[in-house]
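Participant: no FASTA, just this:
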């Protein structure tokens, strides 16, 4: 697509706005570098009330951007989770802000040690298209709770929600406190290159590498929430009905366009047909139809839809067996709705087993033993999420101790991300750093170490000239 003169003009205008607002936020932070707990609580209240006021408008805007996105999915996965996070942080800000006493060694007495959690300054937040409300506002809430200012770069693939969210935030925040930036690749690149005091990026691993390289030019600390292929293990002891019902929900939410969606199933050999039959039945209970069902979300745009279709075709051409979960046998040639495609007999040369799927495709990988399943996971990049279905405590402990993942849900999918008192973050190629809850507050604060002495200075005993009797006694007591 060739950029028009208008497109170029708009990009330049937004770039200029980005640089201007960044300078203004930096200056505003210097004038108010340590907002009180009362001020931070007030800001979170303002954000919560604005979100409640605009929730229907926001849900409708997301629905329009996707062409079909269940308003209930938006309320459950984005608005409810954000409001709960705000309430959780609001109730704990005073406690999080308290200076934290630390131990003083006998050698340094009398003195005191403490950590003071100081706001970093101006936080950059880069938001993907799949959950544009939650992934903009929870990092924003965290930045405000820690006493910072923030600028949010939205995805160019969600223009309607960008407009709605920008209007909502403008009602309660001056742009020197919170600002929303739009624009395509040129603006995104410039955004990542700013000298932020911290940068939060949520998106693909490939783009995450580019963002981190750009941030490195300014030594900007980053939190990267990426993705990868999140495995779902069904253990031999597990009841198939229980497992599949919970997997079907986690995979169907947002039509699988979720960074922690179950990406592939590790299944005991011989249970493939039982899994498929059970999945067909459980899916049909939730979604009796797909095509015209407002509860089932469409693929966000044609580019993503074509990618998913091409990957299914690639698998089929290389020998995979495809089962389409389509309760009413509907056709989808003129819509971006896409039913789930279960892939059997997959091989490592297929795209569906190489790349994060981010859509309604679900490969089955069989195993003969749990050790084989563990090896399969550990031979690949560490995922953002791992799911285990087993009621056996020994199996649970074995999987937890022998695999790495950003987070784990046992006998459920997705729900670990909704736990406000637990951090969320990836490991290795699936990301770095944590936010949510207290860990988010800490990530966006500087834990400033403060060592304090009074009039008496015990340290003078180690001042030159060296070789004194008291110094020799100190060595004898402590250097052993």
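Facilitator: That came in fine, so what should we check first? Predicted model only: the values in this text are computed from it and were never measured.

Participant: when you work out contacts or count neighbours from here on, use the C-alpha atoms and nothing else.
Facilitator: Will do.

Participant: the strands in the stretch 201-350 of the chain, which residues?
Facilitator: Per DSSP state E, counting those that start in this stretch, the stretch 201-350 of the chain carries strands over the ranges 222-225, 231-234, 264-268, 321-325, 340-344.

Participant: try this one side by side with the last:
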């Protein structure tokens, strides 16, 4: 057995011990009070506030260039918003709910209600593009539901993962919340643990492997994936507005965002003005060269640089027109790639088949909006869908004839900002939700409780054996539309 295999085996053994420890602590704890839940959420908030500098520096180092303000705005503030929303609402969410009694038992004092109990120990597998948000935003609702958590950050952000582990260790006992770090072997072992719930933010291929592992213990899953999220620009749209808001989103984290615009449909006669508007919007946001603009975020690693560049290069070789924003294309510069517009590539190119997840945007033209909608529906269901336009009937047509995780109208990538509304995918883009009340419900077990009344009327009404013909006739009479 070589050193790496031994290391992986040691990591797995420690992970298994942590899961067992948290499960035992959860059983011994009994009811998880509102005060305990709020205290755990508050400690997570305090942790982020105290360690914000170290975490921002670690994220920057992992990316190569990621401005502090980007990490503060999306990773830190995004996580804090979820945590503070959960802290505010958890008392209301966890209250038992009375339900209507079963007749005729309710006439004699029988009652029914639903209590929202912790599921137990939740595994959280984060991803690299927003390494803090994809671990700590779901943690907010995991803690609100009274659970304990084990977090596995992405191995592509080793400095961030280590900084997060140190921060969590300062504010939480390992029996409450703990971070485990390791490579692919540990990640595979993590998804195979007998968690009471497992959350993954990542890609569809990884999700399929995780589902196979989780199936061994019938672990329920929340999968936050991605896919090719489309933008439809209607003929009634303000082209400048649509271009600006698409480019604001596409420039965010250099396109490394699961709900980002992947391809845009625009009316054929508006294609050229729209491309001009996209370039103008980019130049106003990121003036100068992509290689030197301090706000332009690096791609996470060389492998992803090569992947994205390969998509664009293949499309260009197949006849697609490519427009480079941010100066002439000079290849990856310190893991920075420019944003490139790929116009009307062939349908069978890699950029049309795979999620881009980086600084490239496909622009397609349509003659009939119905054809654009049909093309979107021919693809796997995306995590997000965007429509620009002022035509209410057309807007309704798009909403009624497409399926996606969420939608923003006359905007891109804003619906996840609604902390009191569910965020999640459907089909290839995921399953389950977090955010808001739905996030709490995702990680809570809705437990139905029935309490018998002071008298059991079944014998009086002839509902117990030996059954009579009279009972059968009464039931037969009640079976009707």
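Facilitator: Received, thanks. Keep in mind that this is a model prediction, so the values were computed, not measured.

Participant: just give the TM-score of the two.
Facilitator: The TM-score (TM-score structural alignment, normalised by the length of structure 1) is 0.96; 475 aligned residues with a CA RMSD of 1.6 Å.

Participant: one step back: reformat the strands of the stretch 201-350 of structure 1 as TSV; add distance to residue 145 of structure 1 and mean neighbour count.
Facilitator: Below are the strands of the stretch 201-350 of structure 1 laid out as TSV (distance: least, CA to CA, whole Å; neighbours: other CA atoms under 10 Å):
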stretch	distance to residue 145 of structure 1	mean neighbour count
strand 222-225	17	26
strand 231-234	34	27
strand 264-268	37	22
strand 321-325	44	18
strand 340-344	40	21
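
Participant: tabulate those (TSV), appending distance to residue 353 of structure 1.
Facilitator: As requested, the strands of the stretch 201-350 of structure 1 are exported to TSV (distance: least, CA to CA, whole Å):
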stretch	distance to residue 353 of structure 1
strand 222-225	21
strand 231-234	11
strand 264-268	8
strand 321-325	14
strand 340-344	10
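
Participant: wait, what's in contact with residue 64 of structure 1?
Facilitator: residue 160 (CA atoms under 8 Å, 6 or more residues apart in numbering).

Participant: now do the same for residue 86 of structure 2: its match in structure 1.
Facilitator: Per TM-score structural alignment, the equivalent position to residue 86 of structure 2 in structure 1 is residue 89.

Participant: pretty sure that match sits against residue 145.
Facilitator: Yes - here residue 89 of structure 1 reaches residue 145: they are 7.0 Å apart, a contact under CA atoms under 8 Å.

Participant: which one of those two has more residues nearby?
Facilitator: residue 145 (33 against 25; other CA atoms under 10 Å).

Participant: separation between the more buried one and residue 302 of structure 1?
Facilitator: Distance, residue 145 of structure 1 to residue 302 of structure 1, using CA to CA, to the nearest Å: 38 Å.

Participant: among the strands of the stretch 201-350 of structure 1, which is nearest residue 404 of structure 1?
Facilitator: strand 231-234 (11.1 Å; CA to CA).

Participant: packing partners of that closest one?
Facilitator: Packed against strand 231-234 of structure 1 by the contact rule (3 or more CA pairs under 8 Å, 6 or more residues apart in numbering; DSSP states H and E) you find strand 264-268, strand 385-389.

Participant: quick check: which of those strands is nearest to residue 237 of structure 1?
Facilitator: Taking those one by one with CA to CA, strand 385-389 is closest: 8.7 Å.

Participant: and that closest one, how far from structure 2 on average?
Facilitator: Superposed on structure 2, strand 385-389 of structure 1 shows a mean distance to its aligned partners of 0.6 Å (mean CA distance after the TM-score superposition for structure 1).

Participant: what packs against that strand?
Facilitator: strand 231-234, strand 407-410.

Participant: next SSE downstream of it?
Facilitator: On the C-terminal side of strand 385-389 of structure 1, the nearest following helix or strand under DSSP states H and E is helix 393-402.

Participant: alright, calling it a day.
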